[in-house]
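> Quick one, fold the following:
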Amino acid sequence: MDNKLLLIILSLLLPPIAVFLKKGVGVDLLINIVLCLLVFFPGVVHALWVTMKDG
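Down below sits the predicted model:
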């Protein structure tokens, strides 16, 4: 439970790091970095989505 709370907080503050901790280096991380560079809010939404889904 604490791990999920930490990922949610990181998703709000530093989305690419949250995605990296959840999925590692891959397509999801690349998508999140691009979204954060374009506009920050979509990167936050994507990070929350990645960290909250199971798997």
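> C-alpha from now on. contacts and neighbour counts both.
Fine.
> now the helices for this protein?
2-13, 15-23, 27-38, 40-52 (DSSP state H).
> Present the ones you listed as a markdown table; the columns should include mean neighbour count.
Converted to a markdown table, the helices of the chain look like this (neighbours: other Cα atoms under 10 Å):
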| stretch | mean neighbour count |
| --- | --- |
| helix 2-13 | 15 |
| helix 15-23 | 21 |
| helix 27-38 | 16 |
| helix 40-52 | 20 |
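> next up, for comparison:
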Amino acid sequence: MSILTIVISILLPPLAVFLKHGLGSEFLISIILTLIGWLPGVIYAFYVNS
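Sure thing, here's the model as predicted:
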């Protein structure tokens, strides 16, 4: 995982997932988790992009 991906995963988790996987179930899950709370979105973004 590059430094840019790490920074984007921290600041905008759905964007990081979108850039890696495009529009799909991973992106929707990331949006939902980020809306619930920022930390679950970040954790999921790191999990999906690793």
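> where does the TM-score land?
Scored by TM-score structural alignment, normalised by the length of structure 2, the superposition of the two chains gives a TM-score of 0.92; 50 aligned residues with a Cα RMSD of 1.1 Å.
> so where in structure 1 does stretch 6-18 of structure 2 end up aligned?
Aligning stretch 6-18 of structure 2 against structure 1 (TM-score structural alignment) gives residues 8-20.
> So which residues make contact with that stretch?
Contact partners of stretch 8-20 of structure 1, identified using Cα atoms under 8 Å, 6 or more residues apart in numbering, comprise 7, 28-29, 32-33, 36, 43-44, 47-48, 50-51.
> Stretch 25-40 of structure 2 now?
With Cα under 8 Å, 6+ apart as the contact definition, stretch 25-40 of structure 2 has outside contacts at 13-14, 17-18, 21, 41-42, 44-45, 48.
> Including distance to M1 of structure 2, could these go into CSV?
Shown next, in CSV, are the contacts of stretch 25-40 of structure 2 (distance: Cα to Cα, whole Å):
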residue, distance to M1 of structure 2
P13, 14
P14, 16
V17, 12
F18, 15
H21, 14
G41, 17
V42, 14
Y44, 14
A45, 11
V48, 11
